[in-house]
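In: Got a sequence here, can you build the structure:
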Amino acid sequence: MSVQYVDSCRLPTRLGEFTMHGFNEIQGDKEHIILTYGDISPNEPLLIRLHSECLTGDSLFSMRCDCGYQLETAMAEIVKAGKGALLYLRQEGRGIGLINKIRAYHLQDNGADTVEANEQLGFAADLRQFDMCKPMLEHFGVSRVRLMTNNPRKVKSLQDVGVDVVEQVSLQVGRNQHNDEYLNTKAEKMGHMFFQGSLNDLG
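Out: Reported below is the predicted structural model:
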């Protein structure tokens, strides 16, 4: 998947001042951004987060998932590290879109787990793609990263397109009574790692 760089601007936030860089998919209608902080050096592994859009968690403060918590923590960790990047990818609801996400939530209200809900709607558990991340990172000369994630699929997806993931950094935040079963399902059915692990643990 190819993307085209569009433009950049300052993005002052309550966590620190980032620079926001916009990208368009060359084939498709999706727009993605990278938030960078500090001086990005291609000579050392960069702390990054791949964050898929989650309107409910990121903007509406939903407690049904851990997305909003992870977004805020990842940005804070990048500031703490002095440099880093957050790739914000337009892939709502693991790729099924916002309206289908509402339908999936309704099914979850009636007892389905997050994987079962997607499957009952005729979707795979996770439709997201991460191919666009390599050219977005290459725009900054970045080829080696420390990836903040609990999801082994993100690690493998970057490795498969030639990005060197030198470390997986756990990002365990936001567990509460409303998302406890959701997080357990991600661990049990999707292989998410809720511990500080090494790439050797991925198999």
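In: C-alpha from now on. contacts and neighbour counts both.
Out: OK.
In: Now the longest helix anywhere in the chain: buried residues?
Out: Looking across the chain with DSSP state H, the single longest helix is helix 67-81. Residues of helix 67-81 classed as buried: 67, 68, 69, 70, 71, 73, 74, 75, 77, 78, 79 (neighbour count, 16 or more other Cα atoms under 10 Å).
In: Would you point out the most distant pair within these?
Out: 67 and 79 (18.5 Å; Cα to Cα).
In: Mind jotting down where the helices sit in the chain?
Out: Using DSSP H, helices in the chain cover 67-81, 98-109, 114-120, 133-138, 152-160, 180-190.
In: could you dump those helices to JSON lines with distance to residue 4?
Out: Compiled in JSON lines, these are given as follows (distance: least, Cα to Cα, whole Å):
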{"stretch": "helix 67-81", "distance to residue 4": "24"}
{"stretch": "helix 98-109", "distance to residue 4": "25"}
{"stretch": "helix 114-120", "distance to residue 4": "31"}
{"stretch": "helix 133-138", "distance to residue 4": "8"}
{"stretch": "helix 152-160", "distance to residue 4": "19"}
{"stretch": "helix 180-190", "distance to residue 4": "31"}
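In: To compare against the first, here's the next sequence to fold:
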Amino acid sequence: MFYDAVRNDHGLAQDPFKAIVAPRPIAWISTLSPAGVANLAPYSFFNAFAQAPHYVAFGSGPPKDSLRNIEATGEFAVNFVTWDLREGMNATSAHVVADEFELAGLAKAPCRLIKAPRVAASPACLECRLYRIIPLPDDDGKAEDNMVIGRVIGIHIADRYIADGRVDTAAMQLIARLGYSEYVTVGSAWRMRRPD
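Out: The predicted structure is shown next:
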């Protein structure tokens, strides 16, 4: 099968794009509004893009509270979602005007270098300072989607996932997004060394 991605003429019942660009890690973005209201929302267009210094980016559709808060404060936290946190993550995907931590029954923990809270039960969290927001225009030049790039300035890792000087990522049971309403859980890891 081949289809023109601009015309999106795939002929399938649903767009297959997200089903083939998978699995995608989920950035559970926590922010704080200028008025001090916490916000928490999952974003599956997310990944890391540089190692030294560390940069991450996530895609945000039409402006939401997360994006407005980041624009106003210049900071955000990326929390990682586990199997045990899946229902809370799903609850925070609702479009509501409320503190999503409270809505989903999630405990907050303080960040060290930014004001936004983090998800206390998450096994890892990246504290980020906004680097840039890049509008992503459509064919008509309208940009409802944005790429938010953040520089990681602090990292939290739950001690129970560190063994022999390494992070045991598989033990965290992180979940990632596939296409449609499907997810996958990281349950095992294997190694392959580069030839050089």
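In: Quick TM-score on the pair, please.
Out: Once superposed, the chains reach a TM-score of 0.29 (TM-score structural alignment, normalised by the length of the second structure), with 87 aligned residues with a Cα RMSD of 4.9 Å.
In: how about the helices in the second structure?
Out: Under DSSP H, the second structure gives helices at 17-20, 65-73, 86-91, 100-103, 169-172.
In: Please list the outside residues in contact with the second one.
Out: Same thing as helix 65-73 of the second structure. By Cα atoms under 8 Å, 6 or more residues apart in numbering, the surrounding residues in contact with helix 65-73 of the second structure are 29, 30, 31, 32, 33, 34, 39, 40, 41, 60, 76, 130.
In: which helices and strands does the longest helix of the first structure pack with?
Out: Secondary-structure packing of helix 67-81 of the first structure (3 or more Cα pairs under 8 Å, 6 or more residues apart in numbering; DSSP states H and E): strand 46-52, strand 84-89.
In: hmm, back to that, will you turn the helices of the second structure into JSON lines that also has distance to residue 163 of the second structure?
Out: Shown next, in JSON lines, are the helices of the second structure (distance: least, Cα to Cα, whole Å):
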{"stretch": "helix 17-20", "distance to residue 163 of the second structure": "33"}
{"stretch": "helix 65-73", "distance to residue 163 of the second structure": "34"}
{"stretch": "helix 86-91", "distance to residue 163 of the second structure": "25"}
{"stretch": "helix 100-103", "distance to residue 163 of the second structure": "30"}
{"stretch": "helix 169-172", "distance to residue 163 of the second structure": "11"}
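In: Among these, which comes closest to residue 46 of the second structure?
Out: Nearest of the helices of the second structure (Cα to Cα): helix 17-20, 12.2 Å.
In: Pull out the buried residues from the closest one.
Out: 18, 19.
In: Check stretch 38-58 of the second structure too.
Out: Buried, per 16+ other Cα under 10 Å, within stretch 38-58 of the second structure: 38-47, 55-58.
In: Excluding residues flanking it in the chain, which one is nearest residue 17 of the first structure?
Out: Closest residue to residue 17 of the first structure apart from its sequence neighbours, by Cα to Cα, 6 or more residues apart in numbering: residue 11 at 5.7 Å.
In: ok, that neighbour touching residue 34?
Out: No. With contact defined as Cα atoms under 8 Å, residue 11 of the first structure does not reach residue 34; the gap is 11.0 Å.
In: and for those two, which residues touch both?
Out: residue 20.
In: more neighbours, those two?
Out: residue 34 (24 against 14; other Cα atoms under 10 Å).
In: can you pull the contacts of that one?
Out: Applying Cα under 8 Å, 6+ apart, we find residue 34 of the first structure in contact with 20, 21, 22, 85, 86, 87, 88, 136.
In: please redo it, this time with the cut-off set to 10 Å
Out: The contact partners of residue 34 of the first structure, taken as Cα atoms under 10 Å, 6 or more residues apart in numbering, are 8, 18-23, 48-51, 85-89, 133, 136-137.
In: now swap in residue 8 of the first structure and tell me
Out: 19, 20, 21, 22, 23, 33, 34, 35.
In: what's the closest of the residues you listed to residue 106 of the first structure?
Out: Using Cα to Cα, these come closest to residue 106 of the first structure at residue 33, 30.0 Å.
In: so what's that closest one up against?
Out: Applying Cα under 10 Å, 6+ apart, we find residue 33 of the first structure in contact with 5-8, 20-24, 86-90, 136.
In: Residue 50 of the first structure touches residue 67, doesn't it?
Out: No. Applying Cα atoms under 10 Å as the test, residue 50 of the first structure and residue 67 come out as separate, 11.3 Å apart.
In: Just send the helices and strands packed on helix 67-81 of the first structure back as CSV, with distance to residue 119 of the first structure and mean neighbour count too.
Out: Formatted as CSV, those follow (distance: least, Cα to Cα, whole Å; neighbours: other Cα atoms under 10 Å):
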stretch, distance to residue 119 of the first structure, mean neighbour count
strand 46-52, 20, 23
strand 84-89, 23, 23
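In: Of these, which is nearest residue 114 of the first structure?
Out: Nearest of those (Cα to Cα): strand 46-52, 16.0 Å.
In: Which strands and helices lie in contact with that closest one?
Out: In terms of contacts (3 or more Cα pairs under 10 Å, 6 or more residues apart in numbering; DSSP states H and E), strand 46-52 of the first structure is packed against strand 31-37, helix 67-81, strand 84-89, helix 133-138, strand 144-148, helix 152-160, strand 164-169.
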